[in-house]
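Student: Just to be clear, the model below is a prediction. Sequence and coordinates:
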Amino acid sequence: MAIKELTVVVVVVVFSWIACTSGHEFFSSTDKVAQLFEEEEDLLTSFGLYIDAEEKNVKRMKSILLVLQLLTYFDPANPEKTTRDPVAAYKLLRRVRREWLTIVEYTQLSLYKVYQTLLDYSNIPQAKDLNDAASELIRLQEFYKLYPHNITRETSLNADEAKHMGLVAYDEDKFQHAFLWFLYSLDRLTEHSTTTEKELLRFLSSSAYHFGSLPVAIYFGQRLLNLDPTNDEVKVELNLYRYLRFERNSNPDIFTLDTKSNTSYEALCRGEVDERTSKRQRALSCRYSTGGGNPRLMYAPVKEEVEWDEPRIIRYHDIISDREMEILKNISRPQLSRSETKQGVTNIRTSQSVFLKEDNTVARVSQNIADVTGLSVESAELLHVQNYGIGGRYEPHFDAWDGENDRIATFLIYMSDVEIGGATVFPQVGVALKPKKGSGVFWYNLHKNGRLDWDTQHAGCPVLVGNKWVANKWFREFGQEFRRPCSLSDWE
C-alpha cells in the first residue's frame, strides 16, 4: 500500500475517536477517567487497523498489540466500579498513556507526524495528568494519614508505579511520603522492573536526609555504597550525613506518620469529631413535609430530616429519581470542565462541573427543589452539576460572599453514594453529612437581616473510595422578599 493511501487510512480511523481538538484533564473527574475505558478500546482498535494496513513489520507489531491487549485487565461493562478506587484510576491513566507511547514508538516514521498530532490533541492522558493524579493520591495520604500499603489495599502498584509516586512526593518536598513510596517500590522490585535498586537506594537516602532522619539516610547510603563502591558522590554524602548526625539533636521517625488532625475540617472528615450529642439529637427530628402546604406535595409529601438545628440544615430524602439523576449525568458529561474558585483553578477544589441549561428534566428537578424549600427559582442560578476527581475535594468555603443579591440559600443534591470520604462537613458547628444518593441537603447562607451566617462555612471531604456526583441549586436574595421576609434584628 502506498504511503499516501496508508496515511489516509490512519487519519480516518484514528481521528474518528477524537472528541475534540484540544487536550482534556482527567484526574479532576472520576467520570472522565472512566471514559478512558472506551478511549482505550478505540485506541487499540485503531492500532490494529494500522497494523493490518502496514505491509512491513506486521508480525512484530502484532506481537506488541497482543502484549498491550493482555494488559487491559478491566471490566468495560461497569468502569465506575474500577475508578471508585483512586489507585486503580491512577493505574488506568498510566496504562493508557504507556500504551499510546508504545504505539507511537512502533508506528512507521513516515506516519509519525500523524500520530504525534494525535498525541498532542486526542483524549489521551498527558504526563501532567499522571503527575496530578499521583499528587492527589499523596494528598489523600496526608489527609487521611495513610501509608502506601493502606491506600493500595484494593489495587497494588508495581515498583515503577510506586517510584513515580515517590518522585512526585519528592518534587513537592513531601519527603516522608516520598521515602515510604520508595521503600514500597524497593519491596516490589522484580526482574521486569525498569527501576533499579541503586536508584531507589539513592532516593531513600536523600529523602531521609531531607526529612532529618540522618541514621536512616546513612543506612541506605551505605547500602548503595556496598553495591557501588566506586561512587565518590555517595561517599561524600555519607561523610556529610555522619558529620551532621553528631551536630543535630533531633531524629524524627520517618517510618511513622503523625496521625493528629490539624484542623476541625480534617477531624470531621476522618470521623474523629461528632458534636451531635444525645441532648443535641433530641432537638433534631424527622417528618413528612408538604413544603408549607404546597399543592404539589399535599398527596405526595417528602421525607424531611433535620440534620442540625443552628444553623438549620435539612435533608430531604428521595428528592430526585434514579432516572433523573442518570439524565443529569448524561447531559453533563460532554460539558464538564475543571471547577474554579474566585482565584481560578486551584487545588482547593478538585472536580469538574457545568451549569445546565433548562430542559424538561432540569426544570422538573428545579421545581421539586422550589416546592420543598418554598423559595422561588425565577432568580436562582442554573442547576450546577459536579463530578469529583481522584481524591476530589472542596476545602472550607462559603457559598455566599456577603455582597448584593447574594446566595441566600443552598440546595445540594447527592447523585451518588460514596463508600469512603466525600462527606459535607460544617467545621464551625462540628457536623458531617454523609452523601446519600437521591437525597438533598438545604440550608440558608444568610441570616434574615441579610448578613452572612459564618456557621455555614462548609467543605466537601476528599473522596477516598467511590465516585461522587452532586448537583447544586443556589438561590439569590432578589425574588425571595415575600418568601423569606427580611428582618432588622441583629440576631436573625
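Tutor: Everything's here; your move. Numbers count the residues shown, from 1 in each chain.
Student: CA only for contacts and neighbour counts going forward, please
Tutor: Will do.
Student: Which elements pack onto the lengthiest helix in the chain?
Tutor: When every helix of the chain is counted residue by residue (DSSP state H), the longest turns out to be helix 86-106. Contact here means 3 or more CA pairs under 8 Å, 6 or more residues apart in numbering; DSSP states H and E; on that basis helix 86-106 packs against helix 30-34, helix 36-53, helix 79-83, helix 112-121, helix 127-144.
Student: What lies in contact with it?
Tutor: 30, 33-34, 36, 40, 43, 47, 61, 68, 82-83, 112, 115-116, 119, 124-127, 129-130, 133-134, 137, 151-152, 155-157, 161, 390-391, 464-465 (CA atoms under 8 Å, 6 or more residues apart in numbering).
Student: for Leu238, what are its contacts?
Tutor: Ile218, Gly221, Gln222.
Student: And the helix or strand hosting it, how far out from the chain middle?
Tutor: Assigned by DSSP states H and E, Leu238 belongs to helix 232-247. Taking CA atoms, centre = their mean, to the nearest Å, one finds the center of helix 232-247 at 41 Å from the center of the full chain.
Student: Tell me the buried residues in that helix?
Tutor: Within helix 232-247, the residues that count as buried by 16 or more other CA atoms under 10 Å are Val234, Lys235, Glu237, Leu238, Tyr241, Arg245.
Student: Adding distance to Thr290, write the residues you listed out as TSV.
Tutor: Compiled in TSV, these are given as follows (distance: CA to CA, whole Å):
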residue	distance to Thr290
Val234	74
Lys235	77
Glu237	73
Leu238	74
Tyr241	72
Arg245	71
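Student: adding another structure so you can compare the two:
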Amino acid sequence: MRNPVAAYRLLRQMRNDLIYIVNQPNLYQCKKYQNESDANLPDIPQLEDLDGAASGLIRLQEIYKLHPEDITKETSLNADEAYNVGLVAYDEEKFQHAFLWFLYSLDRLTEYSTTTEEELLHYLSSSVYHFGSLSVAIYFSQELLNLDPSNDEARAQLNRLLHLQSNPDIFTLNTESSNYETLCRGEVDERTSKRQRALSCRYSTGGGNPRLMYAPVKEEVEWDEPRIIRYHDIISDREIEFLKNISRPQLSRSEVYESGISKQRISQSVFLGDSPEVARISQKIADATGLSMETAELLLVQNYGIGGRYDPHVDAFNTVNDRIATFLIYMNDVEIGGATVFPKVGVAVQPKKGSAVFWYNLLRNGEVNWNTEHAGCPVLVGNKWVANKWIHELGQEFRRPCSLSDWE
C-alpha cells in the first residue's frame, strides 16, 4: 500500500473488526469455528503492529518536518486514530510531535469519538510541558479545570506548573536537525559543481574480466572519498521479480547483528541461499567489483514499508574477517523518500530500479572507514525493495591489497 496513513487505518480497522468477530458469543456455539478461530488468532494484527505503524508516521513527521495535516492530506484520521498516534509519540518521548497529534485529535472530536476532551487536554498540557513551554502547559491545564472543576489531579498539575513558571514561553518547534535528516529532506548535498567535475561515468570491464568484455557494466562515481560507485542496470526486471516472489512468504521483522528485533532498522527481511538464480546475481556482483564472493554473506532482501528506514550506522564491526565492502541493489523506484544518505560526507543517493551502489567499509590498512556511515531515509510514499550483499575480507588479499598507510 503506497499511502502510509491508509495502511495504518487499514491495520487498525482489521484488528478491531477481527477481535469483534472472534469474540461474538453466538459464533462460539460452533465448535469447528471456535477451533479455527483460535488457530488463526496469531494472524490478527497485534498492538505492537499498530504501534509500529504509528511510529512510522511519527518518523516521517520527524525526518521530513511534517505536521499531521501534511501527512493526512490524502487520507485523514479521525480523533481516536490521531489520539493513538499521539500516545505512541508520547511514549517514545517525542513530545513535540505528540502535542501536534493531540491538537489534531482535539480538532476532530465528535459525539461518536471514544477519546474524551479531558484526556486530550491532559496530554496536551503534559506534552507541551516536557519540551519547555510552561505558559502553554498552564493554559491547557486551566482549560481542563474549567471543563472539570472537580479534577484534583488537574488542579495539582496546574499548581506544579504555576510553581515552576518563571518566564512565559512561546511555543515553537525545535528546528535543530541532524545532517542525516537534512539530507533526507534534500536540503543539503555537498556535490557542488566543482566537486562534480571530479566524478565520472564509464563502461567498465572489471579490469579485463572476460565476462564483461562484450557486455561492460555502466559505472558512475557518485562520490570520490569515500568512493561510492553506482552500477546502472546491474539486475534485470526478471531477476527483481524472482527475488521479490521468493522473499515475500519468508519476510520477517529485521534484526540487527547480535541484538534481536530492531528499532534502528524498520523493515522486513530475509536471507536467501545461493540457488542457481541467486548465484547468478552473486556472480554479477563479483564481476562488477572484482571481489571474491567465497566469504560473502548470503543475499539479504529487505522491504521497507510505512516509515521504513535504517538509522545511521556503519556496516563494519572492527572484527576479524570484517565486512570489507557493501553492495546495495535497488529493486524499485521509490515515489517519495527512501534515499541512501552518507551524513559524514553530505551525499544522498536516490533509489533507482535495477541499479546498485557499492563502497568499501574498510580502508586499505584494515581500519574502519567511518566516513562510510550511512542511513536509509524513511519511505514517505510507496515502499522500497533492496537486496544487500556484504562482502568479507578473507579471499580479497590479492584483489584489494593491504596498505601500511595510516590514511589509505
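Tutor: Perfect, thanks for sending it. Being a predicted model, the structure only gives us computed values, none of them experimental.
Student: Work out the TM-score between the chains.
Tutor: TM-score of the superposed chains, computed with TM-score structural alignment, normalised by the length of structure 2, equals 0.91; 404 aligned residues with a CA RMSD of 2.2 Å.
Student: on that earlier part again, and the contacts of helix 86-106 of structure 1, which are buried?
Tutor: Buried among those by 16+ other CA under 10 Å: 30, 33-34, 36, 40, 43, 47, 61, 68, 82-83, 115, 119, 124-126, 129-130, 133-134, 137, 151, 156-157, 161, 390-391, 464-465.
Student: For the contacts of Leu238 of structure 1, which single residue is the most surrounded?
Tutor: Gly221 (25 neighbours; other CA atoms under 10 Å).
Student: Let me see the contact set for the equivalent of that residue over in structure 2.
Tutor: Aligned counterpart of Gly221 of structure 1 in structure 2: Ser141 (TM-score structural alignment). The contact partners of Ser141 of structure 2, taken as CA under 8 Å, 6+ apart, are Leu121, His122, Ser125, Ala154, Arg155, Gln157, Leu158.
Student: Ser141 of structure 2 in helix, strand or coil?
Tutor: Three-state call for Ser141 of structure 2 (DSSP: H, G, I helix; E, B strand; the rest coil): helix.
Student: out of the contacts of Leu238 of structure 1, who's nearest Arg312 of structure 1?
Tutor: Ile218 (57.1 Å; CA to CA).
Student: which residues does the closest one contact?
Tutor: Ile218 of structure 1 touches Ser205, Leu238, Tyr241, Arg242, counting by CA under 8 Å, 6+ apart.
Student: okay, those residues in a markdown table with distance to Thr7 of structure 1 next?
Tutor: Converted to a markdown table, these look like this (distance: CA to CA, whole Å):
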| residue | distance to Thr7 of structure 1 |
| --- | --- |
| Ser205 | 50 |
| Leu238 | 56 |
| Tyr241 | 58 |
| Arg242 | 62 |
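Student: Which members of the residues you listed are the farthest-apart pair?
Tutor: The widest separation within those (CA to CA) is 12.4 Å, between Ser205 and Arg242.
Student: picking up where we left off before, superpose on structure 2 and give me the mean offset of the longest helix of structure 1.
Tutor: Its matched residues in structure 2 lie on average 1.4 Å from helix 86-106 of structure 1 after superposition (mean CA distance after the TM-score superposition for structure 1).
Student: how about that helix, which residues of structure 2 does it hit?
Tutor: So helix 86-106 of structure 1 sits over residues 4-24 in structure 2, by TM-score structural alignment.
Student: buried stuff in the matching stretch?
Tutor: Going by 16+ other CA under 10 Å, stretch 4-24 of structure 2 has these buried residues: Pro4, Val5, Ala6, Ala7, Tyr8, Arg9, Leu11, Arg12, Arg15, Val22.
Student: hey, where'd the strands end up in the stretch 201-350 of structure 1?
Tutor: In the stretch 201-350 of structure 1, the strands defined using DSSP state E, counting those that start in this stretch lie at 286-289, 302-309, 312-317, 337-338.
Student: how far does the third one sit from the chain's center?
Tutor: When distances are taken as CA atoms, centre = their mean, strand 312-317 of structure 1 is centred 26 Å away from the chain's centroid.
Student: again with the last one
Tutor: What separates the centre of strand 337-338 of structure 1 from the centre of its chain is 12 Å, taken as CA atoms, centre = their mean.
Student: List the contacts of Ser264 of structure 1.
Tutor: Val273, Pro427, Gly430.
Student: Once you drop chain neighbours, what's closest to the first one?
Tutor: When you say that, I think you mean Val273 of structure 1. Ala267 (5.8 Å; CA to CA, 6 or more residues apart in numbering).
Student: Residue in structure 2 paired with that neighbour?
Tutor: For Ala267 of structure 1, the residue aligned by TM-score structural alignment is Thr182.
Student: Tyr209 of structure 1: neighbouring residues, count only.
Tutor: That count, for Tyr209 of structure 1 with other CA under 10 Å as the rule, works out to 21.
Student: Next one: it from Phe179 of structure 1, what distance?
Tutor: Tyr209 of structure 1 sits 10 Å away from Phe179 of structure 1, going by CA to CA, to the nearest Å.
Student: can you check Gln116 of structure 1 too?
Tutor: Taken as CA to CA, the span from Gln116 of structure 1 to Phe179 of structure 1 is 36 Å.
Student: average distance between stretch 276-288 of structure 2 and structure 1?
Tutor: Mean for stretch 276-288 of structure 2 is 1.3 Å (mean CA distance after the TM-score superposition for structure 1).
Student: Now that stretch: buried residues?
Tutor: Val278, Ala279, Ile281, Ser282, Lys284, Ile285, Ala286, Asp287, Ala288.
Student: What of stretch 299-317 of structure 1?
Tutor: Neighbour count says stretch 299-317 of structure 1 has 301-308, 311, 313-317 buried, by 16+ other CA under 10 Å.
Student: now stretch 482-492 of structure 1
Tutor: Buried-residue list, stretch 482-492 of structure 1, by 16+ other CA under 10 Å: empty.
Student: Ends of it, what's the gap?
Tutor: Start-to-end, stretch 482-492 of structure 1 (CA to CA) is 16 Å.
Student: Map Thr319 of structure 2 across to structure 1 for me.
Tutor: Thr319 of structure 2 maps onto Gly403 in structure 1, by TM-score structural alignment.
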